[in-house]
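This is the structure alone, sequence omitted:
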C-alpha cells in the first residue's frame, strides 16, 4: 500500500518538533528524572504510539494498523532489553542521573538516523533480492538461539572499536564538565565521559538494529510503518529507562520471551513462500508471549524487594568538573 510523500513529511516534521522541544525547552537544564515524571512521560509516549495506530486505522484501514501495532510491540519489547544495557554503560562511565537524560536524547536522535538507513537498505534488498527474506529469517533464528542460550546482552565499553579509535586522535577526560560533550583542555579539544558513553550507546544500538529491523520486516515490509514503529518505540524508551531501569533485573524471563518472539518471526519469514501467516495471528502471538513473560516474571519476583538502580553516578556530584567513576573507567589523567 503506497504512502504519499506528504505523510512522510508530516511524520518527520512531528518527530523533529518533539525532539527539539524535549532537548532544548522541556529538559534544557540537567535534572534528575523522578519516577513520577518518568511515569507521566511513559504514558504520554504510549498514548502517542497507540494514537498513531488509531490514525492509521481511520486513514488506511485495519491492515496497516495491525502491521504497525505488531511492529510497535516487537520494538517496545526489544527496547526493554536495551534498558539494562544502557544502565550498564552509564554505570561503567559513572554518569550521574542528572546527565543521563541528555545522553539518551542525543542517542535517540542518532538511533533514528541510523535505523532509517537500515530500513531503506533492508527494504531495497528485499525488493531486489527475494532471497534476502530467508537471510533475515535465518538471522533471527540464530539470534533467538543466542538469546535463549546466553541470556542478557553483555556490553564491554573498553573493547568498543569506535571509542578506541577516537582515543587515538583525541584525549578522553576522566571528569565531567556539566552537560558538555567536548571540552578544551590545555588548548586542545577533549572528549568528556558523556560523549564516550554516547558513542558506546550509539554503536551498541547498531547491534540492536540488526535484530529489530529484520524482526519488524517479518510483520510488514511497508517502510513507512517500519520507520514509524521504530520512531515511537525509541521516543518512549527514554522515559521507560528512568521508570524501570531499577527494576530491569526483575524481568528475569524477558530474555526467554524475546527469544521466542524472535524465533517466531524468523520462522514466519522462512515460511513466506509456503504459507503467509495472517497479521492478526502474528499480533496475537506477540501479545500472548509478552503477557506470559511478564506474568511469570511478576509471579517469580512478587515477594522480592526492589533492586538498586544500575548506572547511577555519585548522588552529590557537582555541575562542573565532576569526577567520573574512575574505578570502572579505563581512562586516566595521563591522556589529557
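Nice, I can see it. Quantities reported herein were computed from a predicted structural model and do not represent experimental measurements.

Only C-alpha atoms from now on, for both contacts and neighbour counts.
Noted.

three-state assignment of residue 179?
Under DSSP: H, G, I helix; E, B strand; the rest coil, residue 179 falls in the coil class.

now it: how far from residue 21?
Separation of residue 179 from residue 21 (Cα to Cα, to the nearest Å): 17 Å.

okay, the two: which has more neighbours?
residue 179 (18 against 13; other Cα atoms under 10 Å).

in what helix or strand does the nearest residue to that one once chain neighbours are set aside lie?
With sequence-adjacent residues excluded and distances taken as Cα to Cα, 6 or more residues apart in numbering, residue 179 is closest to residue 99, at 6.5 Å. Secondary structure assignment for residue 99, by DSSP states H and E: helix 97-128.

ok, now which ones touch the residue nearest to residue 179?
Counting by Cα atoms under 8 Å, 6 or more residues apart in numbering, residue 99 makes contact with 30-32, 178-179, 194.

in the helix holding residue 99, what's buried?
Neighbour counts using 16 or more other Cα atoms under 10 Å place 97-112, 114-116, 118-119, 122-123, 126 of helix 97-128 among the buried residues.

One more: stretch 8-16?
Neighbour-count burial for stretch 8-16 flags residue 15 (criterion: 16+ other Cα under 10 Å).

Same check on stretch 61-75?
Under 16+ other Cα under 10 Å, the buried positions of stretch 61-75 are 64-75.

Strands of the stretch 101-250 of the chain, residue ranges please.
For the stretch 101-250 of the chain, the strands defined by DSSP state E, counting those that start in this stretch occupy 175-176, 182-185, 188-191.

Of those strands, which stretch is the most buried?
Highest mean neighbour count among those (mean count of other Cα atoms under 10 Å): strand 175-176, with a mean of 26.

Return the distance of it from the chain's centre.
Remark: strand 175-176 is offset 25 Å from the chain centroid, using Cα atoms, centre = their mean, to the nearest Å.

put this beside the first:
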C-alpha cells in the first residue's frame, strides 16, 4: 500500500510539473523557482516525518539521511546542466522543458538501477564494500581529475550517434524536440542530459546503501531528491560559480560514505550520526564558499 500511495503521489506531482514545463514561451522566474524549491523540500520533509511517525524513528532517519545525501550529490548535476545548456545554446525559456523530461527519464532510469542494486546487496552483501570503493574513487576523481569547465557535452558518444542517425534541424524550433521527422538541437540537449545523469546515477545510487538497504527508502529518497531538481536549477544557476568549495565538500561526503561501506564489517555508525556528519560537511562547504568566494565572483 505504501508503494502504491507513493507512486500515485509522484505521478500526480509529475503531472502538475508537466503543466508548468509545458509553458513554451516563459522562462522560470527566480521567485517561482524559490517557491517550487521550498514546496519540494517541505513535501519531502513532510513525507519523511510521516515515515518516522508511522514506521518508527530509524526508518525516518534512514529516509532523511538518504534524501540529504542524494540531494547534495544531485547538485553536482546542476554544474553540468549549466555547461550543457551553454554548449547547445538553449534559450532560458526552453531550459525548463529539457530539465523536466530529463528528470522524468532519470526517475525511470534510477528506479531500474535502484532495484537492481537492492537485489545485488541482498544477495551478495559483500558488494557493499565494492560500492564503497567506487565512491572513494569517485571522490578522488572529483578532487583531482574532473574539470567541468573543459567538458564538452556535444562530444558525448550517444549525442554524436543521434546527431548522425537522425535528420536534424540547424536551429532550435521553439520548445519542440521534433519538427515533422526532424529532430531539433533541443533533443540533443535532452539526450546529453539523460546520458550525463546515468553517469551520476552510477556514482550516487550506491552511496545511499551506506545508510539503508531498504528498497522503498532507497527509492523514495532518490525520487524525492530528484523531483525538485528542475526548480533548484533556476534558483542556483547564477550562484554555482560562487560555490567554490561545494565540490570538495561533495568529495568529502563521498569519501566518508565510501569508507563507511568499505569498513561495514567493523564500523557500525548509527544512522543519526551519519546524517549529522553528512549535513555538517555540506553546511561547512556552503558556508565557507559564501565567506570565501572565488576572486572573480566576490564582487
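Happy to help now that I have it. Fair warning: this is a prediction, and the values are worked out from it, not measured in the lab.

now the helix holding residue 99 of structure 1: how far from the chain's centre is it?
With Cα atoms, centre = their mean as the basis, helix 97-128 of structure 1 stands 9 Å off its chain's centre.

Superposed on structure 2, what's the mean shift for that helix?
Superposed on structure 2, helix 97-128 of structure 1 shows a mean distance of 0.6 Å to its aligned residues (mean Cα distance after the TM-score superposition for structure 1).

quick one: that helix aligns where in structure 2?
In the comparison with structure 2, helix 97-128 of structure 1 aligns to the range 92-123 (TM-score structural alignment).

Could you measure from residue 207 of structure 1 over to residue 216 of structure 1?
15 Å.

and the residue mapped onto residue 237 of structure 1 from structure 2, how many neighbours does it have?
Residue pairing (TM-score structural alignment): residue 237 of structure 1 is matched to residue 229 of structure 2. Residue 229 of structure 2 has 22 neighbours, counted by other Cα under 10 Å.

ok, residue 229 of structure 2 - contacts?
Neighbouring residues of residue 229 of structure 2 by Cα under 8 Å, 6+ apart: 74-75, 103.

Read off where stretch 163-180 of structure 1 ends up in structure 2.
Aligning stretch 163-180 of structure 1 against structure 2 (TM-score structural alignment) gives residues 159-176.

What ranges does structure 1 have for its helices?
Assigned by DSSP state H, structure 1 shows helices spanning 5-21, 35-60, 62-93, 97-128, 132-150, 161-169, 193-217, 223-244, 254-270, 279-301.

how about TSV for the ones you listed, with distance to residue 307 of structure 1 added?
Formatted as TSV, the helices of structure 1 follow (distance: least, Cα to Cα, whole Å):
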stretch	distance to residue 307 of structure 1
helix 5-21	31
helix 35-60	15
helix 62-93	13
helix 97-128	16
helix 132-150	22
helix 161-169	30
helix 193-217	23
helix 223-244	11
helix 254-270	16
helix 279-301	11
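
for these, which one sits closest to residue 183 of structure 1?
Within the helices of structure 1, the stretch nearest residue 183 of structure 1 is helix 193-217; the backing value is 10.4 Å (Cα to Cα).

and the residue nearest the centre of structure 2, how far is that from residue 225 of structure 2?
In structure 2, the centroid-proximal residue (Cα atoms, centre = their mean) is residue 74; its distance is 2.7 Å. Distance, residue 74 of structure 2 to residue 225 of structure 2, by Cα to Cα: 7 Å.

How about the contacts made by residue 181 of structure 2?
By Cα under 8 Å, 6+ apart, the contact set of residue 181 of structure 2 is residue 167.

hmm, back to that, so which of the contacts of residue 229 of structure 2 hold up in structure 1?
Using both residues aligned by TM-score structural alignment, their matches' Cα atoms under 8 Å, structure 1 keeps these contacts from these: 74-75.

farthest residue from the center of structure 2?
residue 180 (32.3 Å).

In structure 2, what residue corresponds to residue 64 of structure 1?
Under TM-score structural alignment, residue 64 of structure 1 pairs with residue 59 in structure 2.

who's in contact with that match?
With contact set as Cα under 8 Å, 6+ apart, residue 59 of structure 2 has these partners: 51-52, 217.

and the gap between the corresponding residue of structure 1 for residue 77 of structure 2 and residue 38 of structure 1?
Matched across to structure 1, residue 77 of structure 2 falls on residue 82, judged by TM-score structural alignment. Taking Cα to Cα as the measure, residue 82 of structure 1 and residue 38 of structure 1 are separated by 17 Å.

Grab the nearest non-local neighbour of the residue mapped onto residue 39 of structure 1 from structure 2.
In structure 2, residue 39 of structure 1 lines up with residue 34, judged by TM-score structural alignment. Spatial nearest neighbour of residue 34 of structure 2, chain neighbours left out: residue 235 (6.1 Å); criterion: Cα to Cα, 6+ apart.

That neighbour is in contact with residue 30, isn't it?
Yes. Assessed by Cα atoms under 8 Å, residue 235 of structure 2 is found in contact with residue 30 at 6.0 Å.

So the two - more neighbours on which side?
residue 235 (21 against 14).

List the residues that contact the residue nearest to residue 34 of structure 2.
Neighbour list for residue 235 of structure 2: 30, 33-34, 37 [criterion: Cα under 8 Å, 6+ apart].

Dump these to CSV, plus distance to residue 170 of structure 2.
Output for the contacts of residue 235 of structure 2, formatted as CSV (distance: Cα to Cα, whole Å):
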residue, distance to residue 170 of structure 2
30, 30
33, 31
34, 34
37, 34
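
just the buried members of these?
Burial by neighbour count, 16+ other Cα under 10 Å: within these this picks out 33, 37.

which of the contacts of residue 235 of structure 2 sit farthest apart?
For the contacts of residue 235 of structure 2, the maximum inter-member distance is 10.3 Å, found between 30 and 37 (Cα to Cα).

circling back to that earlier point, residues contacting the match of residue 77 of structure 2?
With Cα under 8 Å, 6+ apart, residue 82 of structure 1 has these contacts: residue 208.

what about it, distance to residue 205 of structure 1?
Separation of residue 82 of structure 1 from residue 205 of structure 1 (Cα to Cα) stands at 8 Å.

next one: residue 158 of structure 1
The value you get for residue 158 of structure 1 to residue 205 of structure 1, if Cα to Cα is used, is 16 Å.

One more: residue 42 of structure 1?
Distance check for residue 42 of structure 1 against residue 205 of structure 1: by Cα to Cα, it reads 21 Å.

wait, isn't residue 74 of structure 1 in contact with residue 216?
Yes. In this structure, residue 74 of structure 1 is within contact of residue 216 by Cα under 8 Å, at 6.9 Å.

hey, what's in contact with both of these two?
With Cα under 8 Å, 6+ apart as the test, residue 74 of structure 1 and residue 216 reach no residue in common.
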